[in-house]
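# would you be able to build a 3D model of this:
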Amino acid sequence: MVMNTFPPVQPHDLLWGLPVAALPTDAPAWVAEVIGLGHPVVVRRALVADDCVAVGVRGRTRDQRFALVMKRADISRCVQPEQLIDVATDSEWPVLEALRQIHPVMQKLGLPWGVAGSAGFELATGIPVLHQASDLDLILRTPHFFSRQQAAELVTALDGAICRIDLQLQTPFGAVALREWAGAARQVLLKADDGARLVSNPWHLPERGA
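The predicted model follows:
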């Protein structure tokens, strides 16, 4: 058997290769349709076996989302959010204009960042999913502490864009919303593979019940 050589996948990565035959029996018909068309799935946070990846399938409408598990051996292609920040496109949706606007701001941070959500999906696939009111979903990889003051300054910079921008800070233990970390609440919601919890510092390993 030829093993794929992809680096470890991370939440928000887009993966190709899921066979229709591997879909669970309770999968709606639209899931088989989009997978049959060759659409990618997106990596999500969940605890699964080492040889598997937790993924989600997106359909044509916002209510069409389906969670399942994909075998790592089935991955034929992986596109990470960082690979999408400079993708050329003729689309003129506000969300993509916003991406061009904030590009210099994000680059100055000196940290890996990328495009997720609907904008990432369209940039990676060319499949039209964006519309006039789409938000821009970004990720920022922050392996080390990112202060609340830094977060507040980044929120201010991003708020000058043409559309709303939602950014998730990717810490070693999960993801936290930039706007929430920039706020005044003592604890923020950390989304981890084993669930979500309130923590005081997303860069310290949280303990259940702490």
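# please count neighbours and contacts with C-alpha atoms only from this point.
Noted.
# so where do the strands sit in this protein?
14-16, 41-43, 52-58, 65-71, 77-79, 113-116, 136-141, 165-171, 174-177, 188-192, 195-199 (DSSP state E).
# in the third one, which of the residues would be classed as buried?
Buried residues in strand 52-58, counted by 16 or more other C-alpha atoms under 10 Å: 53-58.
# let's compare: structure for the following, please.
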Amino acid sequence: MEALQPHDLLWGLTTQTLENSAPAWAIEALQAGHPVVVRRAITDPSMVAVGIRGSARHQRYATQMQKSAVIRCVSPEQLVNVDLCQFPHLQQRLVSISKVLNRFAVQWGYTGSVGFELATGIQTVHAQSDIDLIMRMPNYLDKQLAHQMLIQLEETTEKLDVQLQTPQGGVALKEWATGSSKILLKSSHAAVLVENPWQEKEFI
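Predicted structure coming up:
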């Protein structure tokens, strides 16, 4: 199995391995066959930190699972190739976004409620929902180019939450593109303010 990354959706976690403190809705989600999402946290090398999502926005439960228990993994990038004809209420919104991102040579995908719905077919997105996106950025992203991306994405008039995944963690595209001197980087260790989220020495 390839290395698991934040926002990947995983199947294979069972209710038998949940902590006794797990809420009833989390148990029900697993019993219904819903995937869990990889989150950022330090775990034993044999484990992966995951989150279970319920039907309500506030229903999020953090846990972990054995990597050996994973029977299926869907990355945000794979969801870009889903046939949107199956999701007529999302099709127009997502087509406009993909047209913008496909102009840039970046690896990107859907996360959040949109990613969950595209992966499972379970309707979780409504008209007021944010559209969550991730761009994998192994190399430094020039701020001017980031600003161009942001402007073009904002022209879609969609309410977007776009994260850049650097080797050190995740940062918001909007923060990086608007030239803030320090921006919030979320890593497995902590959330810290940095000047350059690609520069390892800043926060280790």
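# out of the strands of the first structure, the one nearest Leu99 of the first structure is which?
strand 136-141 (7.4 Å; C-alpha to C-alpha).
# so what secondary structure elements neighbour that closest one?
Applying 3 or more C-alpha pairs under 8 Å, 6 or more residues apart in numbering; DSSP states H and E, one finds that strand 136-141 of the first structure makes contact with helix 94-108, strand 113-116, helix 117-125, strand 165-171.
# now do 10 Å
If contacts are counted by 3 or more C-alpha pairs under 10 Å, 6 or more residues apart in numbering; DSSP states H and E, strand 136-141 of the first structure sits against helix 94-108, strand 113-116, helix 117-125, strand 165-171, strand 174-177, helix 178-181.
# what range does that strand cover in the second structure?
Counting by TM-score structural alignment, strand 136-141 of the first structure falls onto residues 131-136 of the second structure.
# superposed on the first structure, what's the mean shift for the matching stretch?
For stretch 131-136 of the second structure, the mean distance to aligned residues of the first structure following superposition is 0.7 Å (mean C-alpha distance after the TM-score superposition for the first structure).
# name the residues that touch that stretch?
The list of residues contacting stretch 131-136 of the second structure from outside it, by C-alpha atoms under 10 Å, 6 or more residues apart in numbering, reads 6-7, 76-77, 93-94, 97, 101, 106-115, 125, 158-167, 170-173.
# again, only this time at 6 Å
107-112, 160-165 (C-alpha atoms under 6 Å, 6 or more residues apart in numbering).
# against Leu140 of the first structure, how distant is the closest residue to Glu180 of the first structure other than its chain neighbours?
Leaving aside its sequence neighbours, Glu180 of the first structure sits nearest to Val188 (C-alpha to C-alpha, 6 or more residues apart in numbering; 6.4 Å). Separation of Val188 of the first structure from Leu140 of the first structure (C-alpha to C-alpha, to the nearest Å) stands at 17 Å.
# got the contact list for Glu117 of the second structure?
Glu117 of the second structure makes contact with 123-124 under the criterion C-alpha under 6 Å, 6+ apart.
# show me what it lines up with in the first structure.
Glu117 of the second structure maps onto Glu122 in the first structure, by TM-score structural alignment.
# measure that match to Val115 of the first structure for me?
Applying C-alpha to C-alpha to Glu122 of the first structure and Val115 of the first structure gives a distance of 10 Å.
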